[in-house]
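Asks: only the shape, not the letters, is given here:
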């Protein structure tokens, strides 16, 4: 759900009718494995499609629009590395987790060089696969606990935050302040309001500590990027950058 001109996408409401299931494309020729993965991932509430060949993976990915791809490195037609290269060349940037029985350093380097995001060696536990995918979805803002603003993602369950996919190292106080600013959807909050809101979030702070947290938050979020955290006349808010044509 996106507020008008706010840049905010709120995914906290599990019952929101517009929230589609996260999509996982599984590409592996081992039918027994894909059946198990389908069962486990469907149980998580995700939409799963399975394929056995790399050529089909490249073709179907455009239609299926996956949020993540589980990909065997050794396929019957083309290699998993070639699949990722073709996907990236065609504009599909969904995170790819390689599933493979090969574990040499050269294999891992080739996987990451091609644009893979993670690497799991067979045999592996289904719980580990789902955990890796949950991490991918949190980083992409696709978890039920995700709160988004422009290219900023805050996971309210773990307290983790990312900007444009890069992790932000925030203190608990800075994380609480960031959540307050995003949830206000760009409305400025003055110093007194910051202290009151932090108090409601379980943080008792002085005016000096709140100001220090606000300054530090701005430095971290806006480092080497378009400014999102704004301040003026003692008030603080987040504002989406203006798109340049």
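Replies: Arrived safely, thanks for sending. Because the structure is predicted, anything quoted here is derived from the model rather than measured.
Asks: make it CA atoms for all contacts and neighbour counts henceforth
Replies: OK.
Asks: who does the host helix or strand of residue 70 touch, helix- and strand-wise?
Replies: Per DSSP states H and E: residue 70 is located in strand 68-72. Packing partners of strand 68-72 (3 or more CA pairs under 8 Å, 6 or more residues apart in numbering; DSSP states H and E): strand 23-27, strand 96-100.
Asks: contacts for the first one?
Replies: Residues outside strand 23-27 that contact it (CA atoms under 8 Å, 6 or more residues apart in numbering) are 34, 37, 46-54, 57, 61, 64-72.
Asks: among those residues, which ones are in helices?
Replies: Secondary structure from DSSP state H places 34, 37, 54, 57, 61, 64 of those in helices.
Asks: nearest to residue 89, of these?
Replies: Set against residue 89, the nearest of these by CA to CA is residue 61 (12.7 Å).
Asks: want to compare, so here's the second one:
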């Protein structure tokens, strides 16, 4: 999942970026509201984590601007404003969730996992397809009940495909989920990751849709 973090406290933002990336999220960070609005229009993320007390425009204005063009884009408010009225206004304006500072990282991560499940195909922290089980809470992948080792980006790529089972993911879509702004992306990076993952999974688990991208078929009901 690609997250846009809108936070002007650089120390807090640095800690959040590090923690979220450790959990398998791709994170891009901006400090100003107008930057956030432009970023969402130019390169929509999967989710926005938004502070309200920004130096240029109020976070509620950012939320309204996002909602005017991206009605379904999940937005989690992360702010020092902890009054009931603040929460009600933000939620009525279109926020999907609201977490007051100070907060526990585990709670934030739990809330983000809920959103990730809602965006994907899974209804809990485990996604199981064709003998492969991916646990998004513990970052564990099992093949026929046996654990396998994946690098961070291999895990993120596999999660992106399994969460979107039945839907083709293009190379560009996968690159956006795996790499943040400014990170150098080798032209064949996705192909290399796919090749490495396939060696550890059942044959034909990841299918190539020639000229389009990659997919994992859904389980039949």
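Replies: In hand now; what should we look at? What you are looking at is a predicted structure, and each value in this text was computed from that prediction instead of being measured.
Asks: distance of residue 55 of structure 1 from residue 162 of structure 1?
Replies: Relative to residue 162 of structure 1, residue 55 of structure 1 is positioned 33 Å away (CA to CA, to the nearest Å).
Asks: which one's more surrounded, these two?
Replies: Taking neighbours as other CA atoms under 10 Å, residue 55 of structure 1 and residue 162 compare with residue 162 leading, 20 against 17.
Asks: ok, now how distant is the residue of structure 2 most remote from its centre from residue 72 of structure 2?
Replies: Of all residues in structure 2, residue 85 has its C-alpha farthest from the mean position, at 28.7 Å, by CA atoms, centre = their mean. According to CA to CA, residue 85 of structure 2 and residue 72 of structure 2 sit 23 Å apart.
Asks: also residue 35 of structure 2?
Replies: Between residue 35 of structure 2 and residue 72 of structure 2 the computed distance is 20 Å (CA to CA).
Asks: over to residue 92 of structure 2?
Replies: Distance of residue 92 of structure 2 to residue 72 of structure 2, given as CA to CA: 14 Å.
Asks: cool, and residue 132 of structure 2?
Replies: 30 Å.
Asks: ok so, going back, just the buried members of the ones in helices among the contacts of strand 23-27 of structure 1?
Replies: 34, 37, 54, 57, 61 (16 or more other CA atoms under 10 Å).
Asks: so who does the aligned partner of residue 67 of structure 1 in structure 2 touch?
Replies: Taking TM-score structural alignment, residue 67 of structure 1 has residue 46 as its aligned residue in structure 2. Residue 46 of structure 2 is in contact with 1, 2, 3, 4, 73, 74, counting by CA under 8 Å, 6+ apart.
Asks: I'd guessed the first one sits against residue 115; true?
Replies: No - counting by CA atoms under 8 Å, residue 1 of structure 2 does not reach residue 115; the two are 9.8 Å apart.
Asks: these two: which has the busier surroundings?
Replies: Comparing residue 1 of structure 2 with residue 115 by other CA under 10 Å, the one with more neighbours is residue 1, at 25 against 19.
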